[in-house]
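Enquirer: What follows is a predicted structure for the sequence shown.
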Amino acid sequence: MSIHPTAIIEDGAQIDPSVEIGAYAHIGPNVVLKEKVKILSHASVTGHTTVGAETEIHPFAVIGAPPQHNGYKGEPTTLIIGERNKIREHVTMHTGTVQGHGETRVGNDCLFMVGAHVAHDCTVDDRVIMANNATLGGHIHIGESVFLGGLCAIHQFCRIGAFAFLGGGGILTTDIIPYGSAFGNHARLEGLNIVGMKRRGMKRETIHAIRSAYRMLFAEEGTLKERLEDATSLFSEVPEAMTIINFMKADADRPLCLPEK
């Protein structure tokens, strides 16, 4: 274990022998640091927080602080961070609330650039990238491999489907379908995240099928229910297209981010 003599490690913290902790870092009493975690100088990890193996937390990040919620009364809610994440300077991540599901959760292999914020009760899946100062309100679900541009802000309870993209400065109050690409204030759906799909090696025929499903789902003809039924019938053998369809069906009470008419 490599711990700088100026670091503060409170009694009760569970720290793997392979962990590195830099100068003036602070580790709270209910923190668990797994194998090969690196806590750089001046970072703070507090609360009931577990940090997965090989995750790096950079200077002045504050991880596991209490939620910014007036109903929070000090309950032992948690923050669970997965493996191999890079958490850069001034990032903030808060524990959950009893009004939510009591837990904030971050997956594996994510990158949180300078100043990104993950609020209480959020779920961030694997391989998500949040650029500088991207901000999540409470209770948000971010699907795998989503890219959130710098300075974007996402309203509480929003869902962003897997492989979607939200452009820099976007203000989002609705849900983005998987593979969707949205921009603006308030954000509108501008099409599909074709660049992201190609970068991740998706086959050309799969991309064409997703595009066809997208055109059908957001056509002007018929009702949304009818379009969903037609798309389900036509694309039932394309798992990626069905990801979009099932996302749209999953929560009928949530408004969708739509193309501009």
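Expert: Noted; the coordinates are in hand. Numbers count the residues shown, from 1 in each chain.
Enquirer: From here on, just use CA atoms for contacts and neighbour counts.
Expert: Fine.
Enquirer: Tell me who's in contact with G100.
Expert: Contacts for G100 (CA atoms under 8 Å, 6 or more residues apart in numbering) come out as 121, 139.
Enquirer: helix or strand for A231, which one?
Expert: Per DSSP states H and E, A231 falls inside helix 224-235.
Enquirer: List the buried residues of that helix.
Expert: By neighbour count on 16 or more other CA atoms under 10 Å, the buried set for helix 224-235 is 227-228, 231-232, 235.
Enquirer: any idea which of those is closest to E205?
Expert: F235 (12.6 Å; CA to CA).
Enquirer: Can you verify my assumption that that closest one contacts S212?
Expert: No - under the criterion of CA atoms under 8 Å, F235 makes no contact with S212, lying 9.2 Å away.
Enquirer: Is E75 located within a helix, as I assumed?
Expert: No - read with DSSP: H, G, I helix; E, B strand; the rest coil, E75 is coil and lies in no helix.
Enquirer: Burial check on it, number of neighbours?
Expert: E75 sits with 12 neighbouring residues when counted by other CA atoms under 10 Å.
Enquirer: so who does it touch?
Expert: By CA under 8 Å, 6+ apart, E75 lies in contact with 97-98.
Enquirer: ok, now L217?
Expert: Counting by CA under 8 Å, 6+ apart, L217 makes contact with 224, 227-228, 231.
Enquirer: try this one next to it:
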Amino acid sequence: MIDPQAIIHPDAKLAPDVQVGPWTTIGPGVEIGAGTIISSHVVLKGPTVIGKNNRILQFSSVGEDTPDLKYKGEPTRLVIGDNNIIREGVTIHRGTIQDRHETTIGNDNLLMAYVHVGHDSVIGNHCILVNNTALAGHVHIGDWAILSGFTLVHQFCRIGAHSFSGMGTAIGKDVPAYVMVNGSPAEAKNINAEGLRRRGFEKEDIAQLTRAYKLIYRRGLTLEEALKELRDMATGCQPLNALIESLESSTRGIVR
């Protein structure tokens, strides 16, 4: 299960069935759960906790400390959940004490080739980050978000659940839940209706979210004015409540 040419520190903790390819290096403070497969030429540094049934492909660097100049070697960590696929050349940095001490990746995510996840970022569940997407530090990505190839996300931005970015999008403000954005700088385009249909959202909920999008983006309202009307609309529509929560949590202002 472990290639003899792999280098594994004696303090690393690997479940008995973990597979490790040749020329991979696993350092101290790394824990890897059952069913995980590590390809060749991977570098894993700790403190890092990796859950069950993950795949990490060749030339990835996972758990390295951050190049952030504020970082002075303090003990921080990376936590990765279960059933994630981390493709070729992905880089993921640990956290900093200036934020949460931890970079966190949830479950069932796909990080395609050459994705970068900066320090203290949080990725939820079922997200797809397409080739060469780059997250600066402190970025939060909600569940089921899809960031197309070469998407760039500024530090401290929040990307809402079920949102979608087009190829080459440069995101400098928060993206509300369910919203599609595109361009450099990013501009809101519409509700991610097709994505919601594929995930089994009810037609009535998608229609309500579409009305909410038009209220936010096409009536010239301030965010506070829009939120007031949205709260009056939200009775009995949980997806709309999730949109409201993503708007209320915005600290950088939303993509317009």
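Expert: Right, received. Where do you want to start? In this text, all values refer to a predicted model and were calculated from it rather than measured experimentally.
Enquirer: circling back: how about the contacts of L217 of structure 1 in TSV, adding distance to A65 of structure 1?
Expert: Listed next are these as TSV, based on distance: CA to CA, whole Å:
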residue	distance to A65 of structure 1
L224	42
R227	44
L228	42
A231	44
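Enquirer: Name the nearest of these relative to Q14 of structure 1.
Expert: Nearest to Q14 of structure 1 among the contacts of L217 of structure 1, with distances taken as CA to CA, is L228, at 49.3 Å.
Enquirer: Quick check: that closest one touching I244?
Expert: No - in this structure, L228 of structure 1 is not within contact of I244 by CA under 8 Å, at 9.9 Å.
Enquirer: Select the longest helix from structure 1.
Expert: Scanning structure 1 for the longest helix, with DSSP state H as the assignment, gives helix 204-217.
Enquirer: Compute the inter-axis angle for it and helix 224-235.
Expert: If you take axes from the mean of the first three to the mean of the last three CA atoms, to 10 degrees, helix 204-217 of structure 1 sits at 160 degrees to helix 224-235.
Enquirer: Give me the buried positions along helix 204-217 of structure 1.
Expert: Buried positions in helix 204-217 of structure 1, judged by neighbour count with 16+ other CA under 10 Å: 207, 210-211, 213-214, 216-217.
Enquirer: Equivalent analysis for stretch 176-186 of structure 1, please.
Expert: Within stretch 176-186 of structure 1, judged by 16+ other CA under 10 Å, the buried ones are 176-184.
Enquirer: what's the spacing between N85 of structure 1 and M202 of structure 1?
Expert: As judged by CA to CA, to the nearest Å, N85 of structure 1 and M202 of structure 1 stand 24 Å apart.
Enquirer: So the two - more neighbours on which side?
Expert: Each of N85 of structure 1 and M202 has its neighbours counted (other CA under 10 Å); N85 has more, 25 against 13.
Enquirer: ok, that one - contacts?
Expert: 54-56, 108-112.
Enquirer: Considering these, which is situated nearest to H69 of structure 1?
Expert: F112 (22.4 Å).
Enquirer: residues touching that closest one, list them.
Expert: By CA under 8 Å, 6+ apart, the contact list for F112 of structure 1 reads 85-88, 91, 129-132.
Enquirer: Now tabulate those in TSV and tack on secondary structure.
Expert: What follows is the contacts of F112 of structure 1, written out as TSV (three-state DSSP):
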residue	secondary structure
N85	coil
K86	strand
I87	strand
R88	coil
V91	coil
I129	strand
M130	strand
A131	coil
N132	coil
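Enquirer: May I see the residues you listed arranged in a markdown table, with distance to P67 of structure 1 as well?
Expert: Listed next are the contacts of F112 of structure 1 as a markdown table, based on distance: CA to CA, whole Å:
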| residue | distance to P67 of structure 1 |
| --- | --- |
| N85 | 21 |
| K86 | 22 |
| I87 | 18 |
| R88 | 20 |
| V91 | 14 |
| I129 | 22 |
| M130 | 19 |
| A131 | 22 |
| N132 | 21 |
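Enquirer: Just the buried ones among the residues you listed, please.
Expert: By 16+ other CA under 10 Å, those give 85-88, 91, 129-132 as buried.
Enquirer: how about the helices in the stretch 101-250 of structure 2?
Expert: 193-198, 203-218, 223-233, 238-248 (DSSP state H, counting those that start in this stretch).
Enquirer: Make a markdown table out of those helices and add distance to R256 of structure 2.
Expert: Shown next, in a markdown table, are the helices of the stretch 101-250 of structure 2 (distance: least, CA to CA, whole Å):
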| stretch | distance to R256 of structure 2 |
| --- | --- |
| helix 193-198 | 18 |
| helix 203-218 | 7 |
| helix 223-233 | 11 |
| helix 238-248 | 12 |
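Enquirer: picking that back up, between the longest helix of structure 1 and helix 239-250, how many degrees?
Expert: Angle, helix 204-217 of structure 1 to helix 239-250, by the same axes, to 10 degrees: 30 degrees.
Enquirer: How far off centre is helix 204-217 of structure 1?
Expert: Here helix 204-217 of structure 1 is found 25 Å from its chain centre; the criterion is CA atoms, centre = their mean, to the nearest Å.
Enquirer: what's the mean gap between that helix and the aligned bit of structure 2?
Expert: Once fitted to structure 2, helix 204-217 of structure 1 is off its aligned match by 1.2 Å on average (mean CA distance after the TM-score superposition for structure 1).
Enquirer: Pull out the buried positions in stretch 130-148 of structure 1.
Expert: Going by neighbour count (16+ other CA under 10 Å), the buried part of stretch 130-148 of structure 1 is 130-148.
Enquirer: Which of those fall in strands?
Expert: 130, 135-136, 141-142, 147-148 (DSSP state E).
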